[in-house]
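Below are the sequence and a predicted model; questions follow.
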Amino acid sequence: MSDPHSKPTVNHEAERAVLAALIRNPDGKDIIRLGIHADLFTNLSVKEAFSGVCRLIADNVQPDPATLRNALSQAARIEYETSMSVHVSAANLAVWVTLLKDCERERRCVASRDWLTKAIDARRPADEIRKLFDDLEALQQPTVRRSTFSPLADLLKAPPAENWLVDGFIGEDSTNVIFGDSGSGKTFVTIDLLCHVAAGLPWRGHDTLSGPVMYLAGEGQNGIIRRFKAWFEAHPGHEDAIHNVLIRTVPAAIGDPVAVAAIADEIRGMPVKPRAIAIDTLARNFGAGDENSTRDMNQFVSGLDALRVASGAAILVPHHSGHGEKSRGRGSSVLRAAIDAEFLVERSEQRITVRCMKMKDADEPAPLSWLLTRQDLPWCDAKGRPLNSAVLVPTEAGQSGTFEEKSRLPAAQRIAVDALRTALIRDGIDADGVVTVAEDQWRQACYSAGISSSDKPDSCKKAFNRARQDLVANG
C-alpha cells in the first residue's frame, strides 16, 4: 500500500497549464522571475515542448503552431495542442508553477534519501554524509512565506558565522575572481585549489571542506584534461577524489539568462551539490556581450549569482588582467564591485605567486607561491611520444633578494636551484631540523624541469653536472 501521507511527485495538469501559459504569454522574464526550469516537468513530451518554447523566446520568435511545428516532435506537438485546448488562460501561472515546484522538491527528497542510504552503506566520509543529511533536511522543510526583514536586535545577539571553503581564502557561497596575464598560471592555481577540495586536503596549510567540484572549461580542453591528470599523478593515494570532479568541455554563455538557467537546472537536480564551480575563463564563458559594457557585465554577474544560489558553492572565475592596468581584471568595474574576493596571479619564470587584492569581509591572506614543475604522464600521443604537463609545487612567497636573484644565475643554474627546492619539498628527509635529499632525486627533478634543451639522457646528464659544479664553485 502507498503511504497516505506521502506528497505527490507528479502533477501532469500543472505541467500542461504552465506550458499553455508560456505559449499564450511568451515572456522570458516570467521564466526567470518564477524560476521555471526543465526539471519541473516529468512528462518528456511536455519537457520537450517547454524547451522548444524557451529557445524560440530566446531567439525573439513568437511560439505559435507554425513555429512550433518545425521545432517539436509529433508527441510534443500533441501535448502542446492538448495543453492549449484545456488551459485557455495564463492568469494562474504562478500558482501552477508553485505546484510543480512542490512536486519537484518531493522528487529531490526521494533521490536524496536514496543517495544518503547508498552513502551510509558505502561508508563514505562523515562530512559527505553530514552534507547529505543537511541537504535532505533543507528539502523537507515546509515552504513558508516569511518576512524578508529581521530585527537588528536579533542579528546582534551573536557574531555572524564565517563559513570558509578554504579557510581564510575562499568562502562558501561566494564569488571570487582569479586574474592575471595570459600564461601567468591562473588555471594551474584554480585546478590545484579544486583538486584539494575534491580530495579533502588542506590547501597550503588552510583547511578545506571536501566535496564535489565543477570545472567549466571554455578553452584548451585537451590541455585541461592533461593538467588534471598531472595533479593526480603528483598526488598519489587520492584517486577516489577523481569522482568528485565534473568537467564541462564546451563554453557556457553565463551572460545569457536562458543558457545559465539550463546549467542552474542541472545543478539543482544533483543529489549532492558542488562545493566549488570554476568558470575558466570569463572571456570564453561570457557569451555574446561586451566585457566593457556595464549592462552586459551586470548580466554576467547575475548569471554567476544564479549558479551560486542554485548550488551554494564558491564561484571561481579565472580572468585576464586589464590591458593597461595589470593590478585589476579586464573589463567593466561592475565585476570587482560585485565579488567577495579577488586574487592576482603573477609569474616570474617558473615561480607563480598569488596575492589577494580584495577580501570583502575578512583580513587579506598573505601571498602564496609555487614552482611550476614538469609532470610526466602515463600517456603517449598517436605517434608514441610521451605526454607531460605541469603541477604546482609549494615554495615560499616573496623571496626577493634570494641567492639566485642576487647573483643573476644563468638559466641552467636557476633551473637546478629551483629543482633542488622542489626535490627537498617532495623527497626531503628531515633529520634534527636539517632537510636533505639524495643527489639522484635532485638530478631527476632537474631533468623534469628541462635543464637541457635536448631530451637525450647524455645531454641532460652533462647539463646537470655543469650546473651542479658551477653552483658549488660559486659557493
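Noted; the coordinates are in hand.

drop to CA atoms for contacts and neighbour counts, all remaining ones
Fine.

which non-adjacent residue is nearest residue 219?
Excluding its sequence neighbours, the residue lying closest to residue 219 (C-alpha to C-alpha, 6 or more residues apart in numbering) is residue 284, at 6.8 Å.

Tell me, how many residues neighbour the one you found?
The tally of other residues near residue 284 (other C-alpha atoms under 10 Å) stands at 19.

separation between it and residue 208?
Distance of residue 284 to residue 208, given as C-alpha to C-alpha, to the nearest Å: 28 Å.

same thing with residue 81?
Computed with C-alpha to C-alpha, the distance linking residue 81 and residue 208 is 52 Å.

Which one's more surrounded, those two?
Neighbours per residue (other C-alpha under 10 Å) separate residue 81 from residue 208, with residue 208 holding more: 22 against 13.

Name the residues of the longest strand along the chain that come out as buried.
Secondary structure assigned by DSSP state E gives strand 368-380 as the longest strand of the chain. Of the residues in strand 368-380, those with enough neighbours to count as buried (16 or more other C-alpha atoms under 10 Å) are 368, 369, 370, 371, 372, 373, 374, 375, 376, 377.

got another, please set it beside the one above:
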Amino acid sequence: MGLSDKLRELSQEQRLDEGPTDWGQPFEESLVSVLIEKPDLFAKATPYLRPNLFQSMACMFVMAQIATDYAEHGVVPTRSLLRSRLSKQLTVDDPYEDILGLVDRKPTPREVPFVVQELDRFVGSRILNRLTSDEMLDLMAANDAVFTAAKVSEIYAEYDRFRNGDIQDSFSASELLTNFPEQRPAVVDGFFREGQIANIVSSSKVGKSWLMYGLALCVAGGHPWFGHATQQGRVLLVDNELQPEDLSFRLRSVSKELGVSLTGLDVWTLRDAPKSLSELRPRLKALEPKQYNLIILDAKYKFVEADASENDNADEARFYAMLSEIAGSTKAAITLVHHSTKGDQTEKRVTDVGSGAGAQSRAADCHIILRDHEDDGKVVLDAAIRSFKPVQPQVLHFQYPLWRLDEQADPARLATKQAKDQRNRDHEGCTQILDHLRESGKATASKLRVLGIGKDRLVKLLGQLVAAEMITETPVLVRGNPTFEYQMKSE
C-alpha cells in the first residue's frame, strides 16, 4: 500500500478524533469561541472537532451542539442560534452559566491566529500518529521515519486534498496558466459566469422580481438579455415570497409578452413552507453538476437564518460561504434578489447600494443595481463586475409586465432626492386636480386655482395630465378671452 492509498483509507475512516487531548481548558475555550466567531477558518477541521476531544464539560456541551448542526446543515450555527438551542436542552444539573457564558464569549484578536495555528498543528500530528505505524515505516526510507514539521505539513495538505475530492489549491504560476487556460463560460456575457454569485439590488417594489423573470426566460431559451448574450441552459427559480398562484400568473404574463416558451424553467415555491439557505442547502447540493445554468433565489432576506442579521459581517460571510459551496457543487451561476439601503442612492458606489454588512459586497462576483431615473417609470441599470470589463449603464423602462431597454434616455440622469421629492409633489398635485374634476365635471385653469397650486406649476401639471391622456382640454371663450376647459377623459 502506497502513501496515497493509505491517506485515502484514513480519509474514509475519519479517525482523527481519538481524544481527549491535552489542550487544557483555557485553549479549549479559546478554540470554541474562535470557531463560533469565525467558522470559515475551520472549514478543513470542523468535521473532526468531536466533543470527546475536550476535557472541559462546557466545551463538550457546546461542541456536541455544533457537531449536530454541522452534520445536519453543513455549517456552524450562529451564536444566537446556538444559545437558543442549548438553553432548551440544559437542565439544572448542567453547568448552565458556564456553557452559555462560553457561547457568549468573544475571542480577542490575538487568540484567532494562535488557535488556527495550533489546530492545524494538532490535525497534522493526528495524521502523523496514524501514519507512523510499522506499516508506514515499511513504506518510507529509514531516514524519513522521523518526520520534520515540513513533512507533517506536506502530509496534511495531501490528506486534505483527498478529503475534499482531490482538489488542488496550490500551483506555480506556470501550472496555474496551464491548468486554467480559459475563464469559465459566461452565463450572461458581461455580467457573470458559471459558478459565480450575483446580487440583484434595488429599493422595494421597484420590480426586481419582474427583471428576474425576464432573465430566467432569456437564459432558458438562449435569448439576449438587454443586448447581452446568454448561455442557454435550464434555470431554477426558488421563490419564497409569492403564493404559487401569483407566481404562475406572473410567469405566464412575462412568457406571453416575450413570446417565448416556459420550457427549461423549473420552480420551487416556498411561500407556504419557508426555508433558510442552510435548510435548503442539502437539497441544492443534491442537484447534479450543470443540471442548471442559473439558480435564482428570490428574495435574499427570506433565506437568512431567523436569528441572523444582514448587518452582521460574520452572519453575512457565513451566508455567502454557503452560497459559494452550492455554486461550486452545482456549477451554476446563482443570483440573489436583494434590497437596497434606505436613503438617496445617487452618490453611492454600486457595491454600497445593497443593504447589510460589507461582506455581502465583497463576497459576490457581480452586483447589478437599479436606481431611479429622472423620468418616471424608468431606472438606470448599473453593475460592478469581477470577471468582465466594466459595462456601461443602461436605462430600462417598465412596461407591464416587462422591463424594456430605452436607448434614447440618458443613463447619467439619475433621480436625485430633490427630483424624487418634486416628483412626489407633482403626483400629489395631479391627484388634487383629478379629484376636483371628478366632482365638478369640468373646469378652467383659473377655477382650478382654488386648489392652492401656483399658476406656472398648475399649467405644468395640466400639461402632464393631458399628455398622459388622463384629461382632455377644449378651447373655450370666457368673457371673450380664449382659454382651455379641462375634464376627465371618458372611458
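All right, it came through fine. Predicted, not measured: the structure shown is a model, and the values here were computed from it.

Assuming the best superposition, what's their TM-score?
These two chains, once laid on top of each other, score a TM-score of 0.50 by TM-score structural alignment, normalised by the length of the first structure; 288 aligned residues with a C-alpha RMSD of 4.4 Å.

now the longest strand of the first structure, how far from the chain's geometric center?
Taking C-alpha atoms, centre = their mean, to the nearest Å, one finds the center of strand 368-380 of the first structure at 21 Å from the center of the full chain.

Next: stretch 220-233 of the second structure.
Put simply, stretch 220-233 of the second structure sits 22 Å off its chain's centre (C-alpha atoms, centre = their mean).

in the first structure, what residues pair with that stretch?
Residue correspondence for stretch 220-233 of the second structure in the first structure, counting by TM-score structural alignment: residues 198-211.

So what touches the matching stretch?
The list of residues contacting stretch 198-211 of the first structure from outside it, by C-alpha atoms under 8 Å, 6 or more residues apart in numbering, reads 127-128, 164-168, 193, 196-197, 212-213, 238, 240-242, 244-245, 274-275, 394.

so what secondary structure elements neighbour the longest strand of the first structure?
Packed against strand 368-380 of the first structure by the contact rule (3 or more C-alpha pairs under 8 Å, 6 or more residues apart in numbering; DSSP states H and E) you find helix 221-234, strand 351-359, strand 386-395, helix 439-448.

how about a cut-off of 10 Å?
Applying 3 or more C-alpha pairs under 10 Å, 6 or more residues apart in numbering; DSSP states H and E, we find strand 368-380 of the first structure packed against helix 186-199, helix 221-234, strand 341-348, strand 351-359, strand 386-395, helix 411-427, helix 439-448.

all helices of the stretch 51-200 of the first structure, in order?
Per DSSP state H, counting those that start in this stretch, the stretch 51-200 of the first structure carries helices over the ranges 65-69, 74-86, 93-121, 126-140, 152-155, 186-199.

Most tightly packed of those helices?
Ranked by mean neighbour count, the helices of the stretch 51-200 of the first structure are led by helix 186-199 with a mean of 23 (mean count of other C-alpha atoms under 10 Å).

mean distance, that helix to its aligned residues in the second structure?
Here the mean offset of helix 186-199 of the first structure against the second structure after fitting is 1.4 Å, by mean C-alpha distance after the TM-score superposition for the first structure.

what angle do that helix and strand 368-380 make?
Interaxial angle of helix 186-199 of the first structure relative to strand 368-380 (axes from the mean of the first three to the mean of the last three C-alpha atoms, to 10 degrees): 80 degrees.

which residue in the first structure lines up with residue 131 of the second structure?
Checking TM-score structural alignment: residue 131 of the second structure goes with nothing.

check contacts around residue 131 of the second structure.
Under the criterion of C-alpha atoms under 10 Å, 6 or more residues apart in numbering, the contact partners of residue 131 of the second structure comprise 3, 6, 7, 10, 125, 137, 155.

Try it again at 6 Å.
Contact partners of residue 131 of the second structure, counting by C-alpha atoms under 6 Å, 6 or more residues apart in numbering, are absent.

Could you report the separation of it from residue 8 of the second structure?
Residue 131 of the second structure sits 12 Å away from residue 8 of the second structure, taking C-alpha to C-alpha as the criterion.

Nearest to residue 173 of the first structure, out of the helices and strands packed on strand 368-380 of the first structure?
The minimum distance between residue 173 of the first structure and those falls on strand 341-348, with 11.8 Å, by C-alpha to C-alpha.

The closest one: which residues count as buried?
Within strand 341-348 of the first structure, the residues scored as buried using 16+ other C-alpha under 10 Å are 341, 342, 343, 344, 345, 346, 347.

repeat for stretch 202-214 of the first structure
The neighbour-count check on stretch 202-214 of the first structure (16+ other C-alpha under 10 Å) flags 202, 203, 207, 208, 209, 210, 211, 212, 213, 214 as buried.

Widest-spaced pair of those residues?
Considering C-alpha to C-alpha, no two members of those lie farther apart than 207 and 214, which are separated by 19.4 Å.

Give me the contact list for stretch 323-334 of the first structure.
Residues lying outside stretch 323-334 of the first structure but in contact with it, judged by C-alpha under 6 Å, 6+ apart, are 179, 291, 292, 294, 320, 321, 322.

How about the contacts made by the fourth one?
This points to residue 294 of the first structure. Shown here is residue 294 of the first structure, whose contacts under the criterion C-alpha under 6 Å, 6+ apart are residue 332.

mind redoing it with 10 Å?
Residues in contact with residue 294 of the first structure (C-alpha under 10 Å, 6+ apart) are 300, 331, 332, 333, 334, 335.

which residues touch the last one?
Yep, that's residue 335 of the first structure we're talking about. Contacts of residue 335 of the first structure by C-alpha under 10 Å, 6+ apart are 175, 176, 177, 291, 294, 297, 298, 300, 301, 329.

Quick one: closest of the helices and strands packed on strand 368-380 of the first structure to residue 311 of the first structure.
By C-alpha to C-alpha (comparing all of these), the closest turns out to be helix 186-199, at 15.5 Å.

The closest one: how far from the chain's middle?
Its chain's average C-alpha position is 9 Å from that of helix 186-199 of the first structure, according to C-alpha atoms, centre = their mean.

can you map out the helices along the stretch 351-491 of the second structure?
Using DSSP H, counting those that start in this stretch, helices in the stretch 351-491 of the second structure cover 359-363, 417-440, 445-448, 455-467.

Can you add distance to residue 488 of the second structure and give those helices back as TSV?
As requested, the helices of the stretch 351-491 of the second structure are arranged in TSV below (distance: least, C-alpha to C-alpha, whole Å):
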stretch	distance to residue 488 of the second structure
helix 359-363	49
helix 417-440	6
helix 445-448	14
helix 455-467	10
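
out of those, which comes closest to residue 286 of the second structure?
Evaluated over the helices of the stretch 351-491 of the second structure, closeness to residue 286 of the second structure peaks at helix 359-363, with 23.3 Å, by C-alpha to C-alpha.

what's the closest one aligned against in the first structure?
Taking TM-score structural alignment as the measure, the first structure aligns residues 334-338 with helix 359-363 of the second structure.
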